[in-house]
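> Sequence and predicted structure, then a few things I'm wondering about:
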Amino acid sequence: MAFFYKRSVLILLSVLLFLAVSALAGFLYWKKMLAAPLPIQNSVIFELQKGAGVNQALRALKREGILEHRWPLRLWLKLYPQKYVLRAGEYRIPKGINAHALLDILTSGKPVQYQITLPEGLSFKEVLALLQQQAKLDVRTHDMKTGDIMQAAAGKDYRDLHPEGQFFPDTYQFHKGVTDLHILKTAYSKMQQVLKEEWDQADQKKLPYKSAYDALIMASIVEKETGVPDERARIAGVFVTRLQKKMRLQTDPTVIYGLGERFKGNLTRTHLKEKTAYNTYRINGLPPTPIAMPGRGAIHAALNPEKDGSLYFVAKGDGSHVFSRTLAAHNRAVREYQIYKRKQNYQSSPDRAEQ
């Protein structure tokens, strides 16, 4: 009887030992799987869909070859369900990381960042077109009216605000799913901030502006007139001097803006004689709105003009200008640089209509 009892005990101990060894081996194998590098040869982008649960996420990871086996992570997440909250979004998964690091990425809430640059000098229409080309943005503006866009960007009290020039040219970061309206709202706020900073620092009593908005209009003209940073203040100086002398601005970019889609690349004398709200050869003072998005440099120049007595300038053909104090000197410069047949007349020479 004792023999059979001892034998049963030995068998039980053997079974328990076997189970313990198997459990330890299984545990070590599980830990090894969690610590092993993921089976990807290069960095990949993985999108965790909104509302996806753990099982859906693991299936997607395996389907895309990021995980070889699902069970190690499934077991880990069952043991620590409160520690890991998966967050929807696109994530960059670098090669060489293990399952633990993968979980840290998917629960970080730090998705892949993209960027879009809105260059200086774009019109509102061009800004919308650029935003609508971004595949990673959630584009909402396609079928929206301008007033609805302005309300979304600036608030309900600004539905009737003309959109031109109201968005700051800069590089903006975003992740997939962010709306183009969010970018516009950010750009609008940035423009208000920059304009206020520059306006508050300017000697407003020496300027012919009734408001910061007038300065924004001038800045947009300066932005379209020259791509040479060192010339901005001098260009602004010419226009400010002309305003103070009650002279017309006579600047081609405003005429072109007023023509809209009718402008085909060749500005004619007929265009210069046409009466529009933006034809500064025909109207006194500033046009009613900005004509483009000015950057900080152009805004600063409009509020800090370099007044050296120049009343005229003409494009040299290389992006820079010749400045003149008298019409006679200006006309000589025009004749000298007429050999540069500009393909597009985006850079004007004031008093062109008088030539």
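Arrived safely. Residues are numbered from 1 along each chain as shown.

> from here on, contacts and neighbour counts on C-alpha atoms
Noted.

> And residue 14, how far from residue 4?
Distance from residue 14 to residue 4, counting by Cα to Cα, to the nearest Å: 15 Å.

> quick one: which of these two has more around it?
residue 14 (12 against 9; other Cα atoms under 10 Å).

> and the gap between that one and residue 21?
Residue 14 sits at a distance of 10 Å from residue 21 (criterion: Cα to Cα).

> count of residues packed around residue 256?
Residue 256 has 23 neighbours, counted by other Cα under 10 Å.

> Over to residue 192?
Neighbours of residue 192 (other Cα under 10 Å): 15.

> Relative to residue 301, how far out is it?
17 Å.

> same check, this time on residue 90
Taking Cα to Cα as the measure, residue 90 falls 42 Å from residue 301.

> Which stretches in this protein count as strands?
For the chain, applying DSSP state E gives strands covering 44-48, 89-93, 114-117, 171-174, 312-315, 321-324.

> Those: which one's closest to residue 272?
Of all the strands of the chain, strand 312-315 sits nearest to residue 272, with 16.4 Å by Cα to Cα.

> Could you name the helices and strands sitting against the closest one?
strand 321-324, helix 327-337 (3 or more Cα pairs under 8 Å, 6 or more residues apart in numbering; DSSP states H and E).

> ok, and which of those has the densest surroundings?
Each of these was scored by mean neighbour count; the highest is strand 321-324, a mean of 20, by mean count of other Cα atoms under 10 Å.

> Below is structure B, check it against A:
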Amino acid sequence: MPQPQTNELTVDWIRRWWRQPDHYDWLSDYLESQGQQRPIRIFLAVTLAVLGAIPVLIELGRPGPPDVLAVIVMITATGLCLAMAAMWLRRWPTRTQSRVFAIGSALCVGAACLAEPDPQAGLIGCSIFAAIAGLVAFTHTSPYLALICGIAVATVTGCAAKIAMLGDPLGGVSKAIIVLVGIVTVPGVGQIMVQMLGTGAVQSDVDALTGLHNRRGFYRGAAEQITRARSYRSSRVGVVLVDIDDFKRINDTEGHAAGDRVLIAVAATLRRVAGKSAVTARVGGEEFLIATAVGGSSLRALAERVRAEVDHLPQGVTISVGAACTPSATDGDIRTLLDQLVELADEAMYSAKRAGGNRIDYRELDAPPPPKPAPPPAAPPRSAGTRPG
């Protein structure tokens, strides 16, 4: 009887592993916040450069006349690995660049190993897949990892089949198993490390799901915004609060995985629209905050751009946006000022939501209240003893 339940749990685990969101952005931000991007970049660059040189070294050490096709393929593989190493050494790559280089390197390494006339040397070259798969496991989603591992398994199987055809089937199988264990172990450790870092990110200033700041990170970054704004007396500080309309319905009808994808898409949009100079954070289940040093009209325009960009997302969601701005970068306690701005932006957001959602509401902190309508003029007093005519 417990067998069906075990199978169901296994399928559920595989489904969750396959659908886990991309962690490239939050991992990049987390490593940067901890000052670890540079040493990791150097480590990856050196590792890729060393591993990328393996195919050429194997070819140079092979006796006999060189195989022209093998040399071309191996030089291409080495060149791509070295280019990827140079990219990591120079700067932290974008998510797309990282994906393209990882897949391209895997394809070139696979071609180089299969083109190698000596299949045992080809199997040794397959060890490069461990580094590529580990990098993908550390930075990207499970489908990309499955693609890299698929290329690796196909290459290892091809090299092992060549060894078997040369009269050593058991040797081919045993060597293939040794190489495959290394290829599988490295990305497995990488994914465990990502999970551990994710726990640390939640406890620091980064939201692990979206890669944005969390509430603590928002207040720290927004305080720095106000401090800088106060050095320019004409600067103003604004806060934009975003709430996804009818988000509970998404979780209830489509599942939490779909809700996570919506949160990630909205977070990426806010990050792009607000720009690097702003502080963008996820501070609640479906609530986001942006703090920036801008004027009132610019803040209103930013809020409208955020609303419009989210409205065009393929996920088909809308947001209610509240914006609040100071008349100037006023003196006083920074935390108190931020609390006032967030509270006022929250009131504006709820006003936009009550009006139907998918709209913005803008407020000024310490703005004078609107004038009350003048009371009607009082009727002149009537004299005692008089009667209306």
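Cool, got the structure. Fair warning: this is a prediction, and the values are worked out from it, not measured in the lab.

> Need the TM-score between these chains.
Once superposed, chain against chain, the TM-score is 0.24 (TM-score structural alignment, normalised by the length of the first structure); 158 aligned residues with a Cα RMSD of 7.4 Å.

> still on that earlier bit, from the neighbour counts alone, determine which of residue 90 and residue 301 of the first structure ranks first.
Neighbour totals were compared for residue 90 of the first structure and residue 301, and residue 301 leads with 25 against 20 (other Cα under 10 Å).

> Any figure for the gap between the residue nearest to that one when sequence neighbours are not counted and residue 148 of the first structure?
Nearest residue to residue 301 of the first structure in three dimensions, chain neighbours excluded: residue 233, at 4.3 Å (Cα to Cα, 6 or more residues apart in numbering). Distance of residue 233 of the first structure to residue 148 of the first structure, computed by Cα to Cα: 36 Å.

> tally of neighbours for residue 28 of the second structure?
Using other Cα under 10 Å, the number of residues around residue 28 of the second structure comes to 18.

> That one belongs to a strand, doesn't it?
No: per DSSP: H, G, I helix; E, B strand; the rest coil, residue 28 of the second structure lies outside any strand segment and is helix.

> still on that earlier bit, please identify which of residue 233 and residue 148 of the first structure sits among more neighbours.
Using other Cα under 10 Å as the criterion, residue 233 of the first structure and residue 148 rank with residue 233 on top: 23 against 16.

> Test my guess that that one contacts residue 302.
Yes: the criterion here is Cα atoms under 8 Å, and residue 233 of the first structure meets it with residue 302 at 6.8 Å.

> overlap in contacts of those two?
Counting by Cα atoms under 8 Å, 6 or more residues apart in numbering, residue 233 of the first structure and residue 302 have no contacts in common.

> The helix of greatest length in the first structure packs against which elements?
The single longest helix within the first structure, with elements called by DSSP state H, is helix 2-35. Packing partners of helix 2-35 of the first structure (3+ Cα pairs under 8 Å, 6+ apart): helix 71-79, helix 99-106.

> Just the element for residue 154 of the second structure, please.
helix 142-165 (DSSP states H and E).

> immediately after that helix, which helix or strand?
Where DSSP H and E defines the elements, the next helix or strand beyond helix 142-165 of the second structure is helix 169-202.

> what about that following helix, distance to the chain center?
23 Å (Cα atoms, centre = their mean, to the nearest Å).

> That one to helix 142-165, inter-axis angle?
Interaxial angle of helix 169-202 of the second structure relative to helix 142-165 (axes from the mean of the first three to the mean of the last three Cα atoms, to 10 degrees): 160 degrees.

> need the next SSE after helix 169-202 of the second structure, C-terminal direction.
The helix or strand immediately downstream of helix 169-202 of the second structure is helix 215-230, counting by DSSP H and E.

> Give the buried residues for that following helix.
The neighbour-count check on helix 215-230 of the second structure (16 or more other Cα atoms under 10 Å) flags 215-219, 221-223, 225-226, 229-230 as buried.

> ditto for stretch 186-195 of the second structure
Buried residues in stretch 186-195 of the second structure, counted by 16+ other Cα under 10 Å: 186-187, 190-191, 194.

> For residue 145 of the second structure, state which of the residues you listed is nearest.
Proximity of those to residue 145 of the second structure (Cα to Cα) peaks at residue 187, which lies at 8.1 Å.

> which SSE is the nearest residue to that closest one once chain neighbours are set aside in?
Distances taken as Cα to Cα, 6+ apart place residue 134 nearest to residue 187 of the second structure, at 3.9 Å, with adjacent residues excluded. Counting by DSSP H and E, the element that carries residue 134 of the second structure is helix 128-139.

> which other helices and strands contact that helix?
helix 37-52, helix 95-115, helix 142-165, helix 169-202.

> residues in contact with that helix?
Applying Cα under 8 Å, 6+ apart, the contact partners of helix 128-139 of the second structure are 22-24, 27, 47-48, 51-52, 99, 102, 105-106, 109, 144-145, 148-149, 152, 182-191, 193-194.
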